[in-house]
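# what follows is a predicted protein model with its sequence.
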Amino acid sequence: MQTLIFLGAIMACLGVALGAFGAHALKDKFTEPRYAAIWETAVQYHMYHSLGLLGLGILSSDALLGASNMLSWAGYLMFAGIIFFSGSLYILAVTGVKKFGAITPIGGLLFIIAWVLVALSTIA
């Protein structure tokens, strides 16, 4: 599952860059302190799930679990979750447009389904 490792590494790199960008370039640009906290939440979940993608790539190549459709689906759902969850929070924090917050739960649901698939792959 080189694809999952690649996506995890790229997303982790992007997470670090966005974290630094928020802490330095946007620090004084947020219109309200809560938008800085929203940005931080986006970065945290971005990084957690980037590491999750790396882990899934490693698990998929491991002799214990091996490549499976469930792990592949988990990885792609996790990647989509980063886009929907963190992406919507990044946009919300920068624009202040609260409608973007309505997209965030979709990403959260994708994260949950991904982790359930990881758990199920161990017993299937």
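Arrived safely, thanks for sending.

# contacts and neighbour counts: CA atoms only from here.
OK.

# what residues of the longest helix anywhere in the chain count as buried?
The longest helix of the chain (DSSP state H) is helix 33-61. The neighbour-count criterion (16 or more other Cα atoms under 10 Å) identifies 35-36, 38-47, 49-54, 56-60 as the buried residues of helix 33-61.

# dropping in the other structure now:
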Amino acid sequence: MQDIKQRDIEHVILVGCQVNREDEEFDQSIAELERLAKTAKGKVVGTITQKREKVEPSTYVGKGKVQELVHLIEETEADLVIFNDELQASQMRNLHAECGIAVIDRTQLILDIFASRAKSREG
């Protein structure tokens, strides 16, 4: 997995799957993810969202959204995809195989932010 702390500015795509959430709550969650990405020195170059009754076990979002994501990665030359919710290891592997770039989830992003701040204060 790519270490997002080592690059100056990453071009990132945010992905969210709305399952059992109100629209306003989901929108706030995506907005917060964008702020977190900026905190980690990321530049959001695209956002993909999908409403589903349940997540796709293999890729979290549906096949059509995965293809849309691949196209957006090519179009924007993104370096990283950040999912709004926690992904399983198998989902990350499958998405990485489809996308060809690093895929992380909200939890990993937060951990990376904490790690970068801890290192900068040691300095």
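Thanks, I have the structure now. As the structure is a prediction and not an experimental result, all values here were calculated from the model.

# could you get me the TM-score between them?
Taking TM-score structural alignment, normalised by the length of the second structure as the basis, the two superposed chains have a TM-score of 0.36; 69 aligned residues with a Cα RMSD of 4.4 Å.

# returning to what we had before: now the angle from the very next helix or strand once past the longest helix of the first structure to helix 33-61?
Next along the chain after helix 33-61 of the first structure, taking DSSP states H and E as the criterion, comes helix 69-81. In this structure, helix 69-81 of the first structure runs at an angle of 160 degrees to helix 33-61, with axes from the mean of the first three to the mean of the last three Cα atoms, to 10 degrees as the basis.

# list the buried residues of helix 69-81 of the first structure.
By neighbour count with 16+ other Cα under 10 Å, helix 69-81 of the first structure contains the buried residues 70-72, 74-81.

# from those residues, pick the one nearest residue 17 of the first structure.
Checking those against residue 17 of the first structure by Cα to Cα gives residue 79 as the nearest, at 17.2 Å.

# how close does the closest one sit to residue 15 of the first structure?
Applying Cα to Cα, to the nearest Å, the value for residue 79 of the first structure to residue 15 of the first structure is 12 Å.

# how about residue 88 of the first structure?
Per Cα to Cα, residue 88 of the first structure is found 14 Å from residue 15 of the first structure.

# likewise for residue 7 of the first structure?
Following Cα to Cα, the distance that separates residue 7 of the first structure from residue 15 of the first structure is 12 Å.
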